[in-house]
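Student: here are the coordinates; sequence isn't available:
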């Protein structure tokens, strides 16, 4: 067991305990641009500032932990996807419908932003649908996802007149057809398929392989490789949807995973679905009008990550779609995509206040991988949040970066681990980072790229209250989601 040595100082320079991807910084005060929103920089006093507002002012006014969102950056990333995909697909299908994936981050303000920037909105539950409707988003521009939608959620979507319901199973298709007939309407349906494309990502966020809960398989049960889709759940769903008078089958949908940097998987998935559209044409005499290729485009959480630009993503995908439609003699359907993390993630950082600092001794393996290596120090810095405001490290082993935010330092950088205040040893915010040796209680630390899934996955574990979210626009900060209070913790109790 490592022995705590609170007053020991780790040696400056690269640590043998650091992962291979983590480089020792030449300047620990420098900010890596791809990790931060466009409006973030260090001011003349050395503080991290958002559109000129220093973090010390934000902490004093709004408290910590605090999610700080650069609204102009969020909007710019939304426009970038809209413009890049419209340009790349203009000749193929007249442009693209960009659905912002609300599951990454959603509140009424964000829903209005994406609508104002010309995007549509994808929701994954009745609660997300409620937010979209409360925000005034045109129901015709809303999609409803989910692998286990309740009858109440389906009825609400039909009553609201959403533009698409992404059906995930034959059971759901049966229920939706009955509910739509009961309501005297035709349900607009996209069928979610699993094309069997394996994304290079964490197992639990790769969503197009067969062994998972989402979608309708394109493979027939017990069929061999290359046997086509005849007899598959996907083929059965198409036939069933086309035969149902209360179903308006718009097209097909797939989503191969999340935090993906490689282009190849998206192209392969597009080719497989376009091939299936050709089969539907040849079998049923119908050319479905829409094809949704999902989202999942990766962002930079660390300096080692190399995200692709919307322009690169769009042109690469358009090339694959063009080649497949020409080969199949198929008119290009209207394409839609669902970026979420790539819009919301880099727009936000989380601001924490540092607390307890300690250094432990860790036995590192020797050159042969044995137990005879030397002991090396690791610095632990605790902050006033943790897994309740960012569950991704404990769920997915996700890596993040961190910067000393309230000042600069001339001290050398030492290997550090930023941890939360929860009663869990796995409560790690940033597993490996180099921070200045003099980081101490009261300093402000900023963790970039926390706009996606941090608020969405937040909890009250250990009865911590969830942090506020502040949006900055035109140099002005305002609360868009207030900080929870202890009274909120009692709000649902009945025995008080």
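Tutor: Everything's here; your move. This one's a predicted model, so the numbers in the text were calculated from it and none came from an experiment.

Student: going forward, measure contacts and count neighbours with C-alpha atoms only.
Tutor: Fine.

Student: contacting residues around residue 289?
Tutor: Residues near residue 289 by Cα atoms under 8 Å, 6 or more residues apart in numbering: 250-251, 333-334.

Student: again, but for residue 480
Tutor: Residue 480 neighbours (Cα under 8 Å, 6+ apart): 109, 468-471.

Student: out of those, which are buried?
Tutor: 468-471 (16 or more other Cα atoms under 10 Å).

Student: could you grab the helix/strand/coil label for the residue nearest to residue 170 when sequence neighbours are not counted?
Tutor: Nearest residue to residue 170 in three dimensions, chain neighbours excluded: residue 237, at 6.1 Å (Cα to Cα, 6 or more residues apart in numbering). On the three-state scheme (DSSP: H, G, I helix; E, B strand; the rest coil), residue 237 is labelled helix.

Student: could you find the closest non-adjacent residue to residue 389?
Tutor: That would be residue 458: by Cα to Cα, 6+ apart, it lies 4.7 Å from residue 389.

Student: wait, I meant residue 272
Tutor: Nearest to residue 272 is residue 195, by Cα to Cα, 6+ apart, at 6.7 Å.

Student: what about the strands in the stretch 51-200 of the chain?
Tutor: 53-54, 66-70, 96-101, 120-123, 142-144, 164-167, 187-194 (DSSP state E, counting those that start in this stretch).

Student: what lies in contact with the fourth one?
Tutor: Contact with strand 120-123 is made by 97-103, 111, 114-115, 129, 132, 137, 141-145, 338, as judged by Cα under 8 Å, 6+ apart.

Student: thinking again about what came up before, would CSV of the contacts of residue 289 with neighbour count and distance to residue 54 be doable?
Tutor: Converted to CSV, these look like this (neighbours: other Cα atoms under 10 Å; distance: Cα to Cα, whole Å):
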residue, neighbour count, distance to residue 54
250, 23, 49
251, 23, 48
333, 22, 48
334, 19, 45
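
Student: which one of these is nearest residue 216?
Tutor: Distances from residue 216 to the contacts of residue 289, taken as Cα to Cα, are shortest for residue 251 (13.4 Å).

Student: could you check the angle the one helix or strand that closest one maps to makes with strand 187-194?
Tutor: Using DSSP states H and E, the element containing residue 251 is strand 247-253. Angle between the axes of strand 247-253 and strand 187-194 is 30 degrees (criterion: axes from the mean of the first three to the mean of the last three Cα atoms, to 10 degrees).

Student: got another, please set it beside the one above:
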């Protein structure tokens, strides 16, 4: 397994992250357990900022909180000075509860409810990324009723199909997201936004997908978006203030993945912007919104190995005490991972096994056909690159408890999300009066 960030194998032959022995972490906090490398998280944020500083362009780096949203994570984003991209009232509430400044929050989403819009307006977040005509008019109406103004940028679907899984291609013309560029909806959206008395049109957003390794998809998108920016200026005299080029930068999950550095991505974005927008009176402020790239490789999930089942001549299944309830991505996207035995990390692989989860689903397989040392019940397995979308998508399927999350840094581990208790599982259940069992009369 490739070791990311501060991960290393210590003198005991154990996997260590952030100076903390993962075997000790498993014993202290239980498994499954999400372990987040705080140093790597901060390093990734700073790499994006530094890459942009070297371009000379005006810029903002935002963290896409849907990848991993907790109050502690919001504190790190705040301390590093990044913007925060949110997609729900819950993510806004989490950020505000953590003391994150509302003026650095902006709100995504293709179906923001009236309640969410009202909440965001009352919180005075920085801006809204408007996804469609209905939302534009709804935001205008609510802002007018509340006598508030709202900054907006329009999410555009540029018609670029990035080479990634079809479920995470979001830039193609046939998408649930955004105003279509090829169809002419984008220009109609600008025209309508300019007529809205309560809205301040600031610019554009686009996002072409996730887990993208090639840079030419980003440059092709910017070329298309540049024409929209220029047409808006020529037709209405609109100077685009903000051009959010999105995220989707790929990370290394397995050997075959070939991610680029923040510098590589930013250099392509910046050079393409300069080439195609320098003839305008104002080059827009360029935004990016990495999420997975910041937290994905920083996360490791620890499991305890339970039962072992061998299907003669076919396959050997190793079951862990988690699965699709804490990592839905293999079942949802056919995502691939690497793993090692954390308590015997230096031992050579001697067999090919398949890692199965404990959910009551045949499809609950975390990793197919991975070489490992002779696995024993009670071993601690570490699956890497689980920092993005794993905790975010965790569920109580089969009524299992959601795992705890710890941040590790310089030999110290701190709980940032407590493990759910059995009482937590039923805390929102309610039994109607008619179903409450009646106490039987006691006869003497």
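Tutor: Noted; the coordinates are in hand. These figures come from a predicted structure and were not determined experimentally.

Student: TM-score for these two?
Tutor: TM-score of the superposed chains, computed with TM-score structural alignment, normalised by the length of structure 2, equals 0.95; 432 aligned residues with a Cα RMSD of 1.3 Å.

Student: one step back: so what corresponds to the residue nearest to residue 389 of structure 1 in structure 2?
Tutor: Aligned by TM-score structural alignment, residue 458 of structure 1 pairs with residue 394 of structure 2.

Student: what about its match, distance to residue 402 of structure 2?
Tutor: In this view, residue 394 of structure 2 and residue 402 of structure 2 are 7 Å apart by Cα to Cα, to the nearest Å.

Student: residue 16 of structure 2 too?
Tutor: The value you get for residue 16 of structure 2 to residue 402 of structure 2, if Cα to Cα is used, is 23 Å.

Student: just the contacts of residue 480 of structure 1: which are in strands?
Tutor: Using DSSP state E, 468-471 are the members of these that sit in strands.

Student: pull the most distant pair out of these.
Tutor: Among these, the pair separated by the greatest distance (Cα to Cα) is 468 and 471, at 10.0 Å.

Student: common neighbours of the two, please.
Tutor: Counting by Cα under 8 Å, 6+ apart, the residues touching both residue 468 of structure 1 and residue 471 are 479-480.

Student: tell me the contacts of the match of residue 458 of structure 1?
Tutor: Counted by Cα under 8 Å, 6+ apart, residue 394 of structure 2 has contacts 324-328, 402.

Student: repeat that for 7 Å
Tutor: By Cα atoms under 7 Å, 6 or more residues apart in numbering, residue 394 of structure 2 lies in contact with 325-327, 402.

Student: and residue 32 of structure 1, what pairs with it in structure 2?
Tutor: Checking with TM-score structural alignment, residue 32 of structure 1 has residue 2 as its match.

Student: helix, strand or coil: sort out its match for me.
Tutor: coil.

Student: not counting sequence-adjacent ones, nearest residue to residue 356 of structure 1?
Tutor: residue 382 (5.3 Å).

Student: likewise residue 125 of structure 1?
Tutor: Closest to residue 125 of structure 1 by Cα to Cα, 6+ apart is residue 146, at 6.3 Å.

Student: one more: residue 206 of structure 1?
Tutor: Among residues not flanking residue 206 of structure 1 along the chain, residue 257 sits closest, at 4.0 Å (Cα to Cα, 6+ apart).

Student: next, count neighbours for residue 399 of structure 2.
Tutor: 12 (other Cα atoms under 10 Å).

Student: so who does it touch?
Tutor: So residue 399 of structure 2 contacts residue 425 (Cα under 7 Å, 6+ apart).

Student: now do the helices in the stretch 201-350 of structure 2.
Tutor: Taking DSSP state H, counting those that start in this stretch, the helices of the stretch 201-350 of structure 2 run over residues 216-236, 262-277, 292-295, 329-333.

Student: okay, the third one sits on what stretch of structure 1?
Tutor: Helix 292-295 of structure 2 lines up with residues 341-344 of structure 1 when matched by TM-score structural alignment.

Student: mean deviation, the matching stretch versus structure 2?
Tutor: Superposed on structure 2, stretch 341-344 of structure 1 shows a mean distance to its aligned partners of 0.3 Å (mean Cα distance after the TM-score superposition for structure 1).

Student: run the chain-centre distance for that stretch.
Tutor: 6 Å (Cα atoms, centre = their mean, to the nearest Å).

Student: distance check, the residue nearest to residue 272 of structure 1 against residue 84 of structure 1.
Tutor: For residue 195 of structure 1, the distance to residue 84 of structure 1 - Cα to Cα - is 25 Å.

Student: who's more crowded, the two?
Tutor: Taking neighbours as other Cα under 10 Å, residue 195 of structure 1 and residue 84 compare with residue 195 leading, 27 against 20.

Student: what residue of structure 2 matches up with the more buried one?
Tutor: So, by TM-score structural alignment, residue 195 of structure 1 is matched to residue 158.

Student: my guess is that match contacts residue 171, does it?
Tutor: Yes. With contact defined as Cα atoms under 7 Å, residue 158 of structure 2 counts as touching residue 171 (5.8 Å).

Student: between residue 394 and residue 402 of structure 2, which contacts overlap?
Tutor: In contact with both residue 394 of structure 2 and residue 402: residue 326, using Cα under 7 Å, 6+ apart.

Student: now check residue 197 of structure 2 against structure 1: what is it aligned to?
Tutor: By TM-score structural alignment, residue 197 of structure 2 lines up with residue 245.

Student: ok, back up a step: what is the neighbour count of the residue nearest to residue 206 of structure 1?
Tutor: By other Cα under 10 Å, the burial measure for residue 257 of structure 1, its neighbour count, is 26.

Student: please say which position in structure 2 the residue nearest to residue 125 of structure 1 maps to.
Tutor: So, by TM-score structural alignment, residue 146 of structure 1 is matched to residue 109.

Student: tally of neighbours for its match?
Tutor: Quick note: residue 109 of structure 2 (other Cα under 10 Å) scores 18 neighbours.

Student: thinking it is in contact with residue 91, fair?
Tutor: No. Assessed by Cα under 7 Å, residue 109 of structure 2 is found out of contact with residue 91, at 11.7 Å.

Student: which strand or helix spans residue 369 of structure 2?
Tutor: Going by DSSP H and E, residue 369 of structure 2 is part of strand 365-372.

Student: how much does that strand stray from structure 1?
Tutor: Counting by mean Cα distance after the TM-score superposition for structure 1, strand 365-372 of structure 2 comes out at 1.5 Å.

Student: what about the strands in the stretch 251-400 of structure 2?
Tutor: 285-288, 299-311, 315-320, 339-341, 351-356, 365-372, 380-384.

Student: adding distance to residue 135 of structure 2, write the ones you listed out as TSV.
Tutor: Listed next are these as TSV, based on distance: least, Cα to Cα, whole Å:
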stretch	distance to residue 135 of structure 2
strand 285-288	22
strand 299-311	35
strand 315-320	44
strand 339-341	43
strand 351-356	43
strand 365-372	38
strand 380-384	39
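
Student: perfect, I'm done here.
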